[in-house]
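Asks: Next one to model:
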Amino acid sequence: MDLPELYRDIVETSPDGIWVFDLEGNTVYANAELARMYGVPRDDFARVAVFDTLDEPGRAQLTEHLAGVRRGELNDSEVECQFVRHDGSTTWILVRESALRSPEGSIIAILHRISEFTDRRATINELEASRERLDEAQRIARVGSWDWDVVRDEITASTWLTEIYGLTPETFPRTYERFLAMVHPDDLGAVQEAVAGAAESGEDFVFVARIRGTNDWIWTRGRGIVRRDEHGEVISMSGTHQDITEVKEAEIALLDLVRQNVLMQAVASAANEAHTLTDVLSQAGSMVVLHDDWRRARAFTVADGCLVPLYIDEAGREADLQTPEESARELALAMRAYNARASVWSEDRLTIAFNVMHDDVVHAVVTIASDPPLYRHQMIQDMVESIALQLGQVAEREHNQRVLADARDDAMEASRQKSEFLATMSHEIRTPLNGVIGLTDLLMRTTLDTDQQRLAAGVQVASRALMSVINDVLDFSKIEAGRLELEQVDFELRPLLEQVASVMAETARGKGIGLVVDCDDSVPERLGGDPTRLAQVVSNLLSNAVKFTALGEVRACARTVPHGEGFLLTVEVSDTGIGISPEEVPGLFAPFTQADSSTTRLYGGTGLGLAISKEIVEALGGTISYSPHVPNGSTFTFTAAMAAVDAGAPRPAVATRPAAPSVKDHRGQRVLVVEDNVVNQMVASGLLESLGYTVELADDGIAALEVLGRRSFDVVLMDVQMPRMDGYAATRALREVEGGGRRTPVIAMTAAAVDGERERCLEAGMDDYLTKPVDPGALGDALSRWTGKPPEEAPVSNDELVLPPTPPIDGLDVERLDMLRDLDPGNTSYLDRAISNFRANTLVVVETIREHVLSGDADKMRQAAHKLAGSALNLGVVRSAAAARELEWLGDAGTTDGGGDLLGPLEAALDEGRALLRSYQATYGGGS
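Replies: Next up is the predicted model:
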């Protein structure tokens, strides 16, 4: 084989470019592959110099390199460079260089072996980019990687791992023991346990520890995996360290914030529950220890510009005596805060003093000491200011409560004076006015000539108008005081509207105008609500309509639509009268106003009618409005919520006063009446015996339980306010005794007809609820519910002596007295005994109340006044009851202040009541 020929074939067929050039860069030889790389025919490449294949920086580098070759300096390593093709495009090449020498050993040419490197270069670029991205991710995440050759005990760390700890690759620990030396002593055991456990189990491991950096401890989350050889021996571990210092510090700060929130919640809760600033300050010591870093708190109150330590008990005073130096430092710091009107800090052992202020007045100073010492920072400052604000709000609330209490006392006094004035006005004006009206009625029944008849009729009209004005003023005063009372009874709307219209009919006929009442077919036959107040509104609107209409007609229309479980009643009253100008509409429903002053002079009136109607309508759950009536006149529309009435329920009685109840089905049934008031006992006994029940009495809850322990009853009527044991406690005790056995029905009797009273009675174990004075119909219904025997309609006997209704007596509920009188027709002994007892006991009760007022015993004053009010209501002496209620309400407020001023009006009301009862007895010849 010809070796030169073989070498030539090897060079010509080489996949690499072979290029021989002289020391000036001129081509001596180039194979076909190099010509292909350059992009020219083989023959043309002989004219190509090395400098033709390089860019400008490459040419400069080649010039310098050839100069070095001439000096004998060769490049023994591979070199990457860019190769510029004939068409100007470039490619990456890898060049390996060797020298061609003369026989004498001098370099005469250079041989370059050239390989295309573009694909490998792209791969390298991608790897470098990937490494850069990894480095960037580690930098952002504060994560560094490590590898531990367990066999050699050599640790290698990434750049970012060394930077996390402020180290360099040279200073980073290279062995496991040196690494452990950097771990915080409190965390060392956890790290060793995690690594040893992973080596034993082969599972991944995680630990969180503080590792010492160049400047500080670094909170680190370490993760690692274990590698084993084919024999199961651990050969290496690798993993990451992540700097979680910010997260951990935030977590610690959050825990600290939670502790502070616990403290703040305790302060807020104490502040909300405290009645006074002293109350909440006395709890300061127990509250601050809820924060782990605080150990002691003291409060100082302000007295004449000096600070006085607040001690809850002698133990606090003794504690101060045990630490006199610390107590003195805290007092001095508190004085600094007080004088500066700002919080003050003691840095050596952190103690904070801050002011409790309201309206720029310091009410107290609080000091808090920490253990261990804390550094002042904004979080503590914010917390201190928040606590100071909470305590300042207590001071503000205490101040406001004092202001409100003073205002309440002033308002109660004003209300008392107003009530006293109205009661006096009512009595002093209406009593003689009733006489005028009555005497005028009698006078007009005598024989009078025409002029006398005209004058007497004028007196009658004028006096009734005056009575209407007085009633309006008193009615509005009652509404204004929030004492508007509504009843809930079944009634028929059509007869009610016709009755109201009949009162206006004569006036309408006299003026020559029509009066029409229309009840839509949608209106049920019966509704549930307050017919008296409803009639008052309709009467008011019809009266105005007739008064202000000279021609045409007045029309009242009623309709209903379903509303919830009941109905919404709508009533429209329209007229063809003088109408109302748009400017006057906004003030229509304001009190003491009319369309204009000329209206008052021409038509009369107080301007209270629409204001009263508005209040009543809103109390009935509705609204009232005005609209012009086309072509002239006015339309007033109001709505009211009405209850649905069971079609099978008994119809409301037609009689004006209660009929005598039936006794047929109740004989033999026993009722225990638990009541401490003798008058109330007599009234209840009379009502029950008239219904056929056998009655037994008990004076209070203890006596009731003794009676119930001896014998059983069908029903118990239980007063709720009694001495020794009240009705609530007695009922609860009864239910405990009964256990799961027979349950005796208990019906509460209470004069406290307020929201929540019914629920309170039911919660105590009672079964039903009646308000005093007890209505016979309501009592009968309640007894029927619990005895299972419905009341029957009372039979009418011609043999019974039925007395006529008593004429109205101002200040006396004659209907109730008539009902008590007629419990046993022809026999008034029950009523006479009750009245006699009331007259005999009232003087004694007043003196008892006076003693309680003088001794300041608000509760006993309230009990005595409550008892007196109940007796008065049962006998219809309304003004006596109202006067007693004033004292009862005062007692409910927990004070006797102002009670002495109320005794005079009470005595006057009782004198009047006794006289009115004597007058009533005179109507039927009783009381002798």
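Asks: switch to C-alpha atoms for all contacts and neighbour counts from now on
Replies: Will do.
Asks: which parts of the one helix or strand Glu249 maps to are buried?
Replies: Glu249 belongs to helix 245-273 when assigned by DSSP states H and E. Along helix 245-273, the positions that meet the burial threshold by neighbour count (16 or more other Cα atoms under 10 Å) are 245, 256-257, 259-264, 266-268, 270-271.
Asks: cool, stretch 329-337 as well?
Replies: 330-331, 333-337.
Asks: For Gly913, see how far away the residue nearest in space to the middle of the chain is.
Replies: Among the residues of the chain, Asn272 comes closest to the average C-alpha position under Cα atoms, centre = their mean, at 13.8 Å. Asn272 is 47 Å from Gly913, where distance means Cα to Cα, to the nearest Å.
Asks: So which residues of the stretch 751-900 of the chain form strands?
Replies: Secondary structure of the stretch 751-900 of the chain (DSSP state E, counting those that start in this stretch): strands at 768-771.
Asks: could you pull out the helices for it?
Replies: 757-763, 776-787, 814-821, 829-855, 858-874, 878-892, 899-924 (DSSP state H, counting those that start in this stretch).
Asks: Tell me the helices and strands packed up against the host helix or strand of Gln242.
Replies: Using DSSP H and E, Gln242 falls within strand 234-243. Contact analysis of strand 234-243 by 3 or more Cα pairs under 8 Å, 6 or more residues apart in numbering; DSSP states H and E lists strand 143-149, strand 217-228 as its packing neighbours.
Asks: Please generate a structure for the following sequence too, so the two can be compared:
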Amino acid sequence: INDILDFSKIEAGKLDIRLVEHPLKNLLARVESMMHPAAAEKSLKFEIRHDGNLPAIIRTDPGRLQQCLINLVNNAIKFTERGHVYLKLSLEHDGDEAQIRFDVEDTGIGISPQEQEEIFKSFTQADGSTTRKYGGTGLGLTITKQLAELLGGRLEVSSTKGAGSVFSLIVPTRVDKTAQPALDDNFLVGHTDDDRENTEPFEFKGRVLVAEDVETNQMLSKFLLTRMGLEVTIAEDGNQAVQKALVGEFDMIFMDIQMPNKNGYDATRTLREKGITTPIVALTANAMQGDDKKCAEAGCDDYLTKPLDRQQLLEKICKHLPVREDTLEEKINSAESQVNELASLCSDQPATKEQSSETAGINAEVIDWDQLISRLGDTELVREVVPVFLSDNKERFEKLTEAIEQGDTEAIKLYAHALRGAGANVGAKRLSEIARQLECAGTENDVEKARPLFDEIRIEFEKVVSFMSRPDWMEIAQRQSQSAGNA
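Replies: Below is the predicted model:
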């Protein structure tokens, strides 16, 4: 969907390139941090290499250049089953103009000469079997080529079928290399299996507006984004989001789509009509057919589905917000841990793993401790969030009860949606799943279907409240999790 949005903007001549001076090492460190996990998952060797003759600073659009490199490296990893993926940098000249050459080399499936003539065309991959096996829109290379040209450069390919490929991105440095030091070799941090244990935050700079109507999710988003170095403002619905965005200066807006009073699409549309150009990322529970068109029409810059994929989320944050240079070299891999936490905020998706025990009483697993701790990160945050969850959702459940009594399917959908996400955030998997079904009944305007589901969710909600009100509930939940793991 984001590919389609970018492609539409490029075709319409509405994609802006903003040239700024940017440390090359920061760009490379972000690419390495984002791409290393994907390569490691396939046991591929991934390295960034350079010839030692590069400027420390270049003048470019770092977000768009990063987007190009991520597209190329991601493609290389996708189409390579064994061997390596290297990103090689070198300096070359076109007359008096210095250029950086980024060669993305892989040992993958390769591309025939005939296919090389087709791959840069819109919605095209090498052949039909490639699409079926690897997926994708066929827009990645088209967009990368167009972005390269907007950056004043070009994209080339050299490949042999069955023997790998080299995609070369050549862009101007737009700086006088003799007037600055060379690129520092120490821009990468080694990866280990213990990377996820790092707790130092990957800090960004900027002010972020989060439009979210569920208090528990507001608390989570503010806590996690603040730990990442961002200044966070919360809007409780679409109307507040518009009001706060008009009077404040923000660097990025996360816009939940399903909110009371004014939904995310309408709020975004209003902001664009008022001349607000701040990047807006739409957040929604499901990517439905036509959502990409709604995003583009409303004026959203990016689109993420929930639960958020940490790699995609990190790409979006790095694309729109600068990283604090003083933390980038210290703990680059801590980004994965922080973004994993941020990716869980406001997640509305039910867990797919079946709950093994649904019997009544304390012996049943009311709370999935592993899911809870993976969402919140540590027990200190759990202790802070749970009281808010309980008070916030007791009030919400009362409103859901009124909606059922009045047969108000729109309100049923709204409150069930909120319970669904809040339940998932605290590991109440069964509560979240029943809320999902109830939300669907509200969407279908089916009150008769909603009533028995409400009876189910009422019982489950009472279980959750009773369990989490116990002083020893955390210890019990941890023991249940350990017992399940040993079973």
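Asks: To Ile470 of the first structure, which of the helices of the stretch 751-900 of the first structure lies closest?
Replies: Between Ile470 of the first structure and these, the shortest gap by Cα to Cα is with helix 878-892, which sits at 16.8 Å.
Asks: mean offset of the closest one relative to the second structure (after superposition)
Replies: Averaged over the aligned pairs, helix 878-892 of the first structure sits 1.0 Å from the second structure after superposition, using mean Cα distance after the TM-score superposition for the first structure.
Asks: Would you mind giving the helices and strands packed on strand 234-243 of the first structure as CSV with mean neighbour count added?
Replies: Compiled in CSV, these are given as follows (neighbours: other Cα atoms under 10 Å):
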stretch, mean neighbour count
strand 143-149, 20
strand 217-228, 19
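Asks: Tabulate those strands (TSV), appending distance to Asp857 of the first structure.
Replies: As requested, these are exported to TSV (distance: least, Cα to Cα, whole Å):
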stretch	distance to Asp857 of the first structure
strand 143-149	77
strand 217-228	68
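Asks: Looking at those strands, which is nearest to Glu815 of the first structure?
Replies: Smallest distance to Glu815 of the first structure across those (Cα to Cα): 89.2 Å, for strand 217-228.
Asks: so the closest one aligns onto which residues of the second structure?
Replies: Alignment of strand 217-228 of the first structure against the second structure: no match, by TM-score structural alignment.
Asks: cool, stretch 414-426 of the first structure as well?
Replies: Taking TM-score structural alignment, stretch 414-426 of the first structure hits no residues over in the second structure.
Asks: which residues are contacting that stretch?
Replies: 470, 474, 879, 886, 902, 905 (Cα atoms under 8 Å, 6 or more residues apart in numbering).
Asks: One more: stretch 709-726 of the first structure?
Replies: Stretch 709-726 of the first structure is contacted from outside by 669-676, 700-702, 727-728, 744-750, 783, 786-787, 863, using Cα under 8 Å, 6+ apart.
Asks: taking the residues you listed one by one, which sit in strands?
Replies: Helix and strand membership here follows DSSP state E; of the contacts of stretch 709-726 of the first structure, those in strands are 670-674, 746-750.
Asks: buried residues in stretch 91-102 of the second structure?
Replies: Under the neighbour-count rule (16+ other Cα under 10 Å), stretch 91-102 of the second structure has 91-92, 98-102 buried.
Asks: Would you pull up how far that stretch lies from the middle of the chain?
Replies: Here the centre of stretch 91-102 of the second structure is set off from its chain's centre by 34 Å, with Cα atoms, centre = their mean, to the nearest Å.
Asks: next one: stretch 859-868 of the first structure
Replies: On the basis of Cα atoms, centre = their mean, the separation between the geometric centre of stretch 859-868 of the first structure and that of its chain is 36 Å.
Asks: buried sites along that stretch?
Replies: Along stretch 859-868 of the first structure, the positions that meet the burial threshold by neighbour count (16+ other Cα under 10 Å) are 859-868.
Asks: on contacts alone, who are the packing partners of the helix or strand encompassing Phe7 of the second structure?
Replies: Counting by DSSP H and E, the element that carries Phe7 of the second structure is helix 2-11. Using 3+ Cα pairs under 8 Å, 6+ apart as the contact criterion, the secondary-structure elements in contact with helix 2-11 of the second structure are helix 140-150, helix 291-298, strand 302-305.
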